[in-house]
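This is the structure alone, sequence omitted:
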């Protein structure tokens, strides 16, 4: 093992130990460092890391070879566990920024749990093959699907949704029907025509059919079919209303919209988190407030004009945010009208939402 100053790291160096930032696991041992990862370490002001020596590499080579052989002997020909771990980390590196996730993934236990689920799912041939096809067909949809898997599974945990692993699979595959949507539509940089929009809407039906053809449970297939339903009946494909829409569909709908708004598309830039939350409240209108309260508390990011209670007992209104650090909003005391800036040490936090 060699301790190396971050400024002296070289592309290809391999981490000796898990690396934590605060209480969050940010890099697994065995991660091969890329330029992007080294740049991120510098941004995080991490002074040095433990790098594997040649002797260390020799020691772990047999383990890695055994791990690879065990998985690749599968008739479905899925990648090795180490490759899946690497994909998991690299996907998070691209999309799991704090200005999007807030503090939702600020716990090493949650990181390891999600990583374990991803390994389990991607070690299943039919899930791996569908996601690889989706990645090749439309990379934006693949990234969005991974994003919804992360946020949706964490949200389901907060909501105590039953069958959480099936829900997590449904999040990962909810947009698989876009494999049947022409790339010319998915890649279009201008507004879709009405006919093109109607074509895109069919991805929900296509997704349901694809998943049923591959013997996924009805629960998972329904998540693909119904995640665009809206409780007032304006959604598709069936125009379901109120009690016809199950809890897991409502949860997925919220995460799906938030993720889509927070990611750049060929026809627009990504929205900031508080703007995304404001649009989300309108897009998923009439979903019970409990879902929004839980989701925003999970992120620790709150929409403008929300009335909140601080851990000090003060009631305040969210009057401004910085898109780069939306979890430190500017507040106004509801009774004294003085501005309150959240301390960086988080000695004062938002305890609960009173109303939007």
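Perfect, thanks for sending it. Given the structure is predicted, the values throughout are model-derived calculations rather than measurements. Numbering: from 1, shown residues only.

from here on, contacts and neighbour counts on C-alpha atoms
Noted.

How far does stretch 54-64 sit from its chain's centre?
Here stretch 54-64 is found 33 Å from its chain centre; the criterion is CA atoms, centre = their mean, to the nearest Å.

Go ahead and name everything in contact with that stretch.
1, 82 (CA atoms under 8 Å, 6 or more residues apart in numbering).

Now the terminal residues of stretch 293-309, how far apart.
Using CA to CA, to the nearest Å, the end-to-end distance of stretch 293-309 comes out at 13 Å.

Would you mind listing the outside residues contacting it?
Contacts of stretch 293-309 (CA under 8 Å, 6+ apart): 101-104, 155, 158-159, 273-275, 277-278, 315-321, 326-327, 350-356.

Filter those down to the buried ones and express that as a PyMOL selection.
Selection command for PyMOL covering only the buried members of these, criterion 16 or more other CA atoms under 10 Å:
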select buried, resi 101+102+103+104+155+159+273+274+275+277+278+315+316+317+318+319+320+321+326+327+350+351+352+353+356
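
Among the contacts of stretch 293-309, name the ones in helices.
101, 155, 158-159, 273-275, 277-278 (DSSP state H).

Would you reformat these as TSV and include distance to residue 149?
As requested, the ones in helices among the contacts of stretch 293-309 are arranged in TSV below (distance: CA to CA, whole Å):
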residue	distance to residue 149
101	13
155	10
158	14
159	15
273	18
274	21
275	22
277	19
278	22
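
for those residues, which one is nearest residue 52?
Nearest to residue 52 out of the ones in helices among the contacts of stretch 293-309 is residue 101 (CA to CA; 30.9 Å).

what's the neighbour count on the nearest residue to the closest one once chain neighbours are set aside?
Among residues not flanking residue 101 along the chain, residue 299 sits closest, at 5.8 Å (CA to CA, 6 or more residues apart in numbering). By other CA atoms under 10 Å, the residues close to residue 299 number 22.

returning to that earlier point: which one of the ones in helices among the contacts of stretch 293-309 is nearest residue 124?
Using CA to CA, residue 155 comes nearest to residue 124 of the ones in helices among the contacts of stretch 293-309, at 23.7 Å.

Excluding chain neighbours, what is closest to that closest one?
residue 295 (6.4 Å).

Work out for me the element the one you found sits within.
For residue 295, the host element (DSSP states H and E) is helix 289-299.

Tell me the buried residues in that helix?
291-299.

Moving C-terminal from that helix, which element do we reach first?
Heading C-terminal from helix 289-299 (DSSP H and E), you reach strand 307-310.

before we go on, here's another structure to hold up against the first:
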């Protein structure tokens, strides 16, 4: 038995003591932890728990048939569960498995793996943001009543790939960008679209990269942009902003879900009205569960 930081709990860790909250046993000792239980423990505000020998990828995990990449995906969710981000977002563990399975399917594509590896090596924050945007976007699209192709959700994952061409000192700069630096970073959507186009990705996915910083009130970039933007492009605009605001960056702290929603709604004329309203309801459900 040893003490383990709640932040670093992983699938299959076996509790050595009951988890008690408000004089009630929430999770019993000897329980091999599943993802929803880990997120629950994190959201209770506990810092440390007693666990037995941690069986990372042991028979407990093999019994659930979790692949290596799914384990990575789950660890990402667990270790980035800020603002009750994932525990209240997912309806149940089956929904997490569904999104994880889709993620796993995408990573069977060697090109996607190479692009994500390049992003990770260049800027870990961009990779984290891309995975978070994929989780939020694909889950939202699954719940909202819109006509979309599931395979286009890869655009959520790769929308920021152009940032691998932006110097790190600009990406991580703690302060106002110069005009020249701003010009460089504003090229990343077009650079990303060109990378994806050259690798044979669909027009929709390329447009999700190229136009995710466009705003429908004629602000944003690049310009000019098509009058009729695909629904997935319009969805990416919203999810990209929300994910960026609610995740920590080297140059600023994350803000709450509520504050991010307030900012989006304040600027609602920049987005497709039915989508911004749909996204507001999608995230608001999460906020109601926290109360």
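Perfect, I can see it now. Quantities reported herein were computed from a predicted structural model and do not represent experimental measurements.

Report the TM-score for the pair.
Once superposed, the chains reach a TM-score of 0.78 (TM-score structural alignment, normalised by the length of structure 2), with 269 aligned residues with a CA RMSD of 3.7 Å.

before we move on, the earlier item: map the residue nearest to residue 155 of structure 1 onto structure 2.
Using TM-score structural alignment, the partner of residue 295 of structure 1 in structure 2 is residue 279.

I'd say residue 90 of structure 2 and residue 97 touch.
No: counting by CA atoms under 8 Å, residue 97 is not a contact partner of residue 90 of structure 2; they are 10.1 Å apart.

Residue 110 of structure 1 matches what in structure 2?
Per TM-score structural alignment, the equivalent position to residue 110 of structure 1 in structure 2 is residue 95.

What is whatever helix or strand that match lives in packed up against?
In this structure, residue 95 of structure 2 sits in helix 93-106 according to DSSP H and E. For helix 93-106 of structure 2, the contact count by 3 or more CA pairs under 8 Å, 6 or more residues apart in numbering; DSSP states H and E identifies helix 68-79, helix 124-143 as packing neighbours.

same thing but 7 Å
Here helix 93-106 of structure 2 touches helix 68-79, going by 3 or more CA pairs under 7 Å, 6 or more residues apart in numbering; DSSP states H and E.

Which stretch of structure 1 is the helix it packs on matched to in the alignment?
Against structure 1, helix 68-79 of structure 2 falls on residues 83-94 (TM-score structural alignment).

So which bits of that stretch are buried?
Result for stretch 83-94 of structure 1 [16+ other CA under 10 Å]: buried residues 84-86, 88-90, 92.

That stretch vs structure 2, average distance?
Here the mean offset of stretch 83-94 of structure 1 against structure 2 after fitting is 1.2 Å, by mean CA distance after the TM-score superposition for structure 1.

can you tell me which residue is nearest the centre of structure 1?
Residue closest to the mean C-alpha point of structure 1, counted by CA atoms, centre = their mean, is residue 147 at 2.9 Å.

What's that residue aligned with over in structure 2?
Mapped onto structure 2 by TM-score structural alignment, residue 147 of structure 1 lines up with residue 132.

show me the contacts for the residue nearest to its match when sequence neighbours are not counted.
Counting by CA to CA, 6+ apart, residue 132 of structure 2 lies nearest to residue 243, which is 6.6 Å off, once chain neighbours are set aside. Counting by CA atoms under 7 Å, 6 or more residues apart in numbering, residue 243 of structure 2 touches 129, 132-133.

Strands along structure 2, start to end?
Under the criterion DSSP state E, structure 2 contains strands at 2-5, 19-21, 24-27, 48-51.

Among these, show me which one is buried the most.
strand 48-51 (a mean of 18; mean count of other CA atoms under 10 Å).

what does that one rub up against?
With CA under 7 Å, 6+ apart as the test, strand 48-51 of structure 2 has contacts from 1-6, 13-17.

hmm, try it at 8 Å
By CA under 8 Å, 6+ apart, the list of residues contacting strand 48-51 of structure 2 from outside reads 1-6, 13-17, 19.

and the residues you listed as TSV, adding distance to residue 186 of structure 2?
Compiled in TSV, those are given as follows (distance: CA to CA, whole Å):
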residue	distance to residue 186 of structure 2
1	52
2	49
3	46
4	43
5	40
6	39
13	44
14	48
15	48
16	51
17	52
19	48
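
Just the closest of these to residue 110 of structure 2, please.
Among the contacts of strand 48-51 of structure 2, residue 13 lies closest to residue 110 of structure 2 (CA to CA), at 31.4 Å.

Going by neighbour count, list what's buried in stretch 100-113 of structure 2.
Buried residues in stretch 100-113 of structure 2, defined by neighbour count with 16+ other CA under 10 Å: 100-104, 106-107, 112.

meant to ask about stretch 209-226 of structure 2, not that
Using 16+ other CA under 10 Å as the test for burial, stretch 209-226 of structure 2 gives 209-216, 221-222.

Tell me which two in the residues you listed are the farthest apart.
The distance between the two most remote of the buried residues of stretch 209-226 of structure 2 (CA to CA) is 16.0 Å, for 209 and 216.

I'd like to know which of the ones in helices among the contacts of stretch 293-309 of structure 1 is nearest to residue 247 of structure 1.
Nearest to residue 247 of structure 1 among those, with distances taken as CA to CA, is residue 159, at 9.3 Å.

Alignment lookup: the closest one to structure 2.
By TM-score structural alignment, residue 159 of structure 1 lines up with residue 144.

Ok, residue 256 of structure 1 next?
In structure 2, residue 256 of structure 1 lands on residue 240 (TM-score structural alignment).

show me what contacts its match?
Shown in contact with residue 240 of structure 2 (CA under 8 Å, 6+ apart): 133, 212.

again, 7 Å this time
Contact partners of residue 240 of structure 2, counting by CA under 7 Å, 6+ apart, are residue 133.

quick one: it and residue 43 of structure 2, what's the gap?
Going from residue 240 of structure 2 to residue 43 of structure 2 by CA to CA gives 24 Å.

Equivalent analysis for residue 234 of structure 2, please.
32 Å.

the more surrounded of these two?
residue 234 (24 against 19).

isn't residue 286 of structure 1 right up against residue 231?
Yes: with contact defined as CA atoms under 7 Å, residue 286 of structure 1 counts as touching residue 231 (6.4 Å).

just to revisit the earlier point, looking at the strands of structure 2, which is closest to residue 174 of structure 2?
Minimum separation from residue 174 of structure 2 across the strands of structure 2 (CA to CA) falls at strand 2-5, 29.9 Å.

which secondary structure elements does that closest one contact?
strand 48-51.

and the strand it packs on, how far from structure 1 on average?
Strand 48-51 of structure 2 differs from its equivalent in structure 1 by a mean of 9.6 Å after superposition (mean CA distance after the TM-score superposition for structure 1).

will you turn the strands of structure 2 into JSON lines that also has distance to residue 36 of structure 2?
JSON lines is the format used below for the strands of structure 2 (distance: least, CA to CA, whole Å):
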{"stretch": "strand 2-5", "distance to residue 36 of structure 2": "17"}
{"stretch": "strand 19-21", "distance to residue 36 of structure 2": "14"}
{"stretch": "strand 24-27", "distance to residue 36 of structure 2": "11"}
{"stretch": "strand 48-51", "distance to residue 36 of structure 2": "16"}
